[in-house]
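Q: can't give you the sequence, but here's the structure:
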């Protein structure tokens, strides 16, 4: 029942007394605002004349004119019930391909559902832009809808009449579906996954799952892969990632009986690893991308997608040198790939921008000019480092000016004297080779530990 309005508001002080009573305002359900869920133009696309009997109006005899629209429609339809009780009738509008669905398939369908004399659908997956997905044989939908879908093939478009005993019965489903309502469904079969035994798999104990055969594990993995694909296409990347992860775990933990099963398992895992990497890339989980790509390359050493995704993730992580390595490997395998070419162009631009940023940082770090060399630095007379056991002449550091050496010396000495600092990161680019060598040598002179960050592929 819709809500009703009080004639007068509630006084909380009166409620605290001996008692209160309420009077209701005269109520007319028609006065209630109607919530619009869909655009009128969209709803109009799915109007059905079958619910009005308009298509048969010109051919009606005197007897037929007394029939309801659904009764007229039923004359052209085929009974698909086991008992032939005309509880579910079918009229194929477009043929499908392949075999009829298995009784326990996991299906994806679009449908519109209508009531008699109502040309607008009371329910529509097309209007929601979201097909419905469920497993046959599990009681997830009304019996008539499940029976209808079980009679279809992929790509088929059919309409079905479902009587109350196969629908919502004598009570209906208020407020949209009245009691004893016959329903009209217009259904398109999009796709299905054969997943016999999948539901039973999840009722098994952990030990039973480990002993399950590869054929069953394969069905479970395919179902989760299908779930992941649909989540990914819908932009639900977190759910897609979890579904891919579940499919991977099922395959990785299964017991294989022979080499044929191992080949098929590895092929499926390779596909899942690549898709998982793509999904993690959308979530900006770059380390996970590298992990999945590494697993894919363990199966197929020259997988161009794994090289490409790994290179892209490394670029986004700022590991430009490693990124170039893997992108170049991908380009050698697929030299005409526009995606790889574009990624290399992005990498070149990122390197250029990063170097400009580092040079600016260097200028800020060494912004003060020293008029005279600090104690222990190189002098014009000696051209040697004072106090160094490994004295070097200026000619050994061609391209490194005295001012630069003295500025570096000052900054390193300041770092050494600061007991609160344990590390002084230096940029990996922005210096010439001679300047980098100068920094390392001065650090060693001051007794500082120089550590270069290694590259681990």
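A: Received, thanks. Small disclaimer: the values here were computed from a predicted structure and weren't measured.
Q: could you use CA atoms for every contact and neighbour count after this?
A: Will do.
Q: who are the packing partners of the helix or strand harbouring residue 186?
A: Residue 186 is part of strand 183-193 when elements are defined by DSSP states H and E. Strand 183-193 makes packing contacts with strand 106-115, helix 143-150, strand 157-162, helix 214-233 when contacts are defined by 3 or more CA pairs under 8 Å, 6 or more residues apart in numbering; DSSP states H and E.
Q: can you list the ones you listed in CSV and add distance to residue 369?
A: Below are the helices and strands packed on strand 183-193 laid out as CSV (distance: least, CA to CA, whole Å):
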stretch, distance to residue 369
strand 106-115, 72
helix 143-150, 81
strand 157-162, 80
helix 214-233, 56
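Q: ok, back up a step: off-centre distance for the strand holding residue 186?
A: 25 Å (CA atoms, centre = their mean, to the nearest Å).
Q: contact partners for the closest residue to residue 142 other than its chain neighbours?
A: Spatial nearest neighbour of residue 142, excluding adjacent residues (CA to CA, 6 or more residues apart in numbering): residue 167 at 5.7 Å. By CA atoms under 8 Å, 6 or more residues apart in numbering, the contact set of residue 167 is 142-145, 181-183.
Q: hold the first one in mind and look at this next one:
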């Protein structure tokens, strides 16, 4: 599963008249063709226009089968629990089938026998249904049907009443002992994992690596699931739980030590990503330090990238630049690292400009400095000038220092601007046809 790493309560709120309501017996706002007195009826006008007033194509909601279900079943395959299935569109990956604790997103139409209009439909509501399997979030027959499906598959299911609404049904929409035809499209799914997998374990077993590792990986899968949902705090909590349980395990041989270390490296790297998403750079640094116990962080581009982001957030631009440049050397074509370096360069430039303004204000110099002017000089030249001025400033007994000749106009202008804040003056003199350049200390601002 990829680690370049969505909330159940919210999901159920998006299903006001859906499967969860049917299962719990919520009072419905839609009408079915079924009435207690068998009175003929039709869909309400608001359903024909959709919840947002958008006209719907009624052909999208017509049942694919208006004859007795008994005549459809022979063309279907039995998948267990008296559920029958007919594949309309095969999945894009026959090896990938919904399993235990998967977050699935489906669209569906559900029809009673002999009825042409659905009694329930995600298409009418204009939103898909997302739920986690094994959470008892939907009708058991629907969950069993979905668990037989692959990604992008569309299938028809005849589901018996015992796995739907029971013997009594749910008047006025659902008849007693009502089997139903569900036409389901599986849009996507991913493993959700189980954050509590490591908790229902005896104290003795919690120390056994071979027993705990599968449960720890369930917690890790749950963390990745929360991360993909944008629930970074929950993700960080799950990653921390997985780390703590993994580090508690007793290891019996070198193979377990190597495997544990590799799992911890991935967990700490992912935890750093979560903390950056939560804008907690100090926690990123702590995780980076822990990672350093396990591996050479200078060879981990993902960790270096996250550490660089954290140091930038803390304002340590030199450390951020160093980390990101190391990451770029390891992954030179990574677009995220390149983008972060550009962002860092912009922030660093703005920081230096602000710092320069503050110094000028403190010293009473309101003239713009080199940081605000554009000179055609490279970074190496700037550093050489900076080193020369710093060295000259630290030698109070010296009043003059030579500067190499042959400078361009931009280089000369740069030096003149640079030395103003240091009470120095850049002088170019010519005596008997011989040209010389030097810096002098003026004792005052020019």
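A: Structure's in. What do you need? As the structure is a prediction and not an experimental result, all values here were calculated from the model.
Q: just to revisit the earlier point, out of the contacts of residue 167 of structure 1, who has the most neighbours?
A: residue 144 (25 neighbours; other CA atoms under 10 Å).
Q: which residue in structure 1 lines up with residue 247 of structure 2?
A: Under the alignment (TM-score structural alignment), residue 247 of structure 2 pairs with residue 252 of structure 1.
Q: report how many residues lie close to its match.
A: Residue 252 of structure 1: 12 surrounding residues under other CA under 10 Å.
Q: how close does it sit to residue 211 of structure 1?
A: 13 Å (CA to CA, to the nearest Å).
Q: ok, residue 95 of structure 1 next?
A: Look at residue 95 of structure 1 and residue 211 of structure 1: by CA to CA, they are 41 Å apart.
Q: hmm, back to that, out of the helices and strands packed on strand 183-193 of structure 1, which comes closest to residue 44 of structure 1?
A: When those are ranked by proximity to residue 44 of structure 1, the top entry is strand 106-115, at 12.4 Å, counting by CA to CA.
Q: matching residues in structure 2 for the longest helix along structure 1?
A: With secondary structure taken from DSSP state H, structure 1 has its longest helix at helix 338-365. With TM-score structural alignment applied, helix 338-365 of structure 1 matches the range 335-362 in structure 2.
Q: can you list the buried residues in the matching stretch?
A: When burial is assessed from 16 or more other CA atoms under 10 Å, stretch 335-362 of structure 2 yields the following buried residues: 337-338, 340-341, 344, 348, 353, 356-357, 360.
Q: before we move on, what about stretch 417-430 of structure 2?
A: 417-422, 424-426.
Q: quick one: which of those residues sit in strands?
A: Those of the buried residues of stretch 417-430 of structure 2 mapping onto strands are 424-426, per DSSP state E.
Q: pick the one among those closest to residue 389 of structure 2.
A: When those are compared against residue 389 of structure 2 (criterion: CA to CA), the nearest one is residue 424, at 8.8 Å.
Q: wait, that closest one touches residue 438, no?
A: No: taking contacts as CA atoms under 8 Å, residue 424 of structure 2 lies outside contact range of residue 438: 10.2 Å.
Q: just to revisit the earlier point, the match of helix 338-365 of structure 1 vs structure 1, average distance?
A: After superposition onto structure 1, stretch 335-362 of structure 2 sits on average 2.2 Å from its aligned residues (mean CA distance after the TM-score superposition for structure 1).
Q: that's a helix at the match of residue 247 of structure 2, yeah?
A: Yes: under DSSP: H, G, I helix; E, B strand; the rest coil, residue 252 of structure 1 sits within a helix.
Q: now it: how far from residue 289 of structure 1?
A: 18 Å.
Q: helix or strand: which one has the residue nearest to residue 75 of structure 2 when sequence neighbours are not counted?
A: Nearest non-adjacent residue to residue 75 of structure 2, counting by CA to CA, 6+ apart: residue 86, 7.3 Å away. Taking DSSP H and E as the definition, residue 86 of structure 2 sits inside strand 83-89.
Q: what are the buried residues along that strand?
A: Buried residues in strand 83-89 of structure 2 (16+ other CA under 10 Å): 83-87.
Q: which residues in structure 2 form strands?
A: Under DSSP E, structure 2 gives strands at 77-80, 83-89, 102-112, 120-121, 129-132, 154-159, 180-191, 400-403, 424-431, 434-441.
Q: ok, which of those comes nearest residue 12 of structure 2?
A: Closest to residue 12 of structure 2 of the strands of structure 2, according to CA to CA: strand 129-132, at 7.9 Å.
Q: who touches the closest one?
A: 8, 11-12, 14-15, 101-107, 122, 137-138, 192.
Q: ok, 6 Å please
A: 101-106 (CA atoms under 6 Å, 6 or more residues apart in numbering).
Q: cool, and stretch 168-185 of structure 2?
A: With CA under 6 Å, 6+ apart, stretch 168-185 of structure 2 has contacts from 32, 34-36, 106-112, 153-161, 166-167.
Q: among these, name the buried ones.
A: Here, 16+ other CA under 10 Å leaves 32, 34, 106-112, 153-161, 166 buried among those.
Q: for burial, what's the neighbour tally of the residue nearest to residue 205 of structure 2 when sequence neighbours are not counted?
A: Closest residue in space to residue 205 of structure 2, ignoring its immediate chain neighbours: residue 211 at 6.7 Å, by CA to CA, 6+ apart. Here the count is done by other CA under 10 Å, and residue 211 of structure 2 has 13 residues near it.
Q: do the one 3 residues further on as well
A: Around residue 214 of structure 2 sit 13 other residues, with neighbours defined as other CA under 10 Å.
Q: find the nearest non-adjacent residue to the residue in structure 1 that it lines up against, please.
A: Alignment note (TM-score structural alignment): residue 214 of structure 2 maps to residue 219 of structure 1. Counting by CA to CA, 6+ apart, residue 195 is the residue found nearest to residue 219 of structure 1 once chain neighbours are left out, at 5.1 Å.
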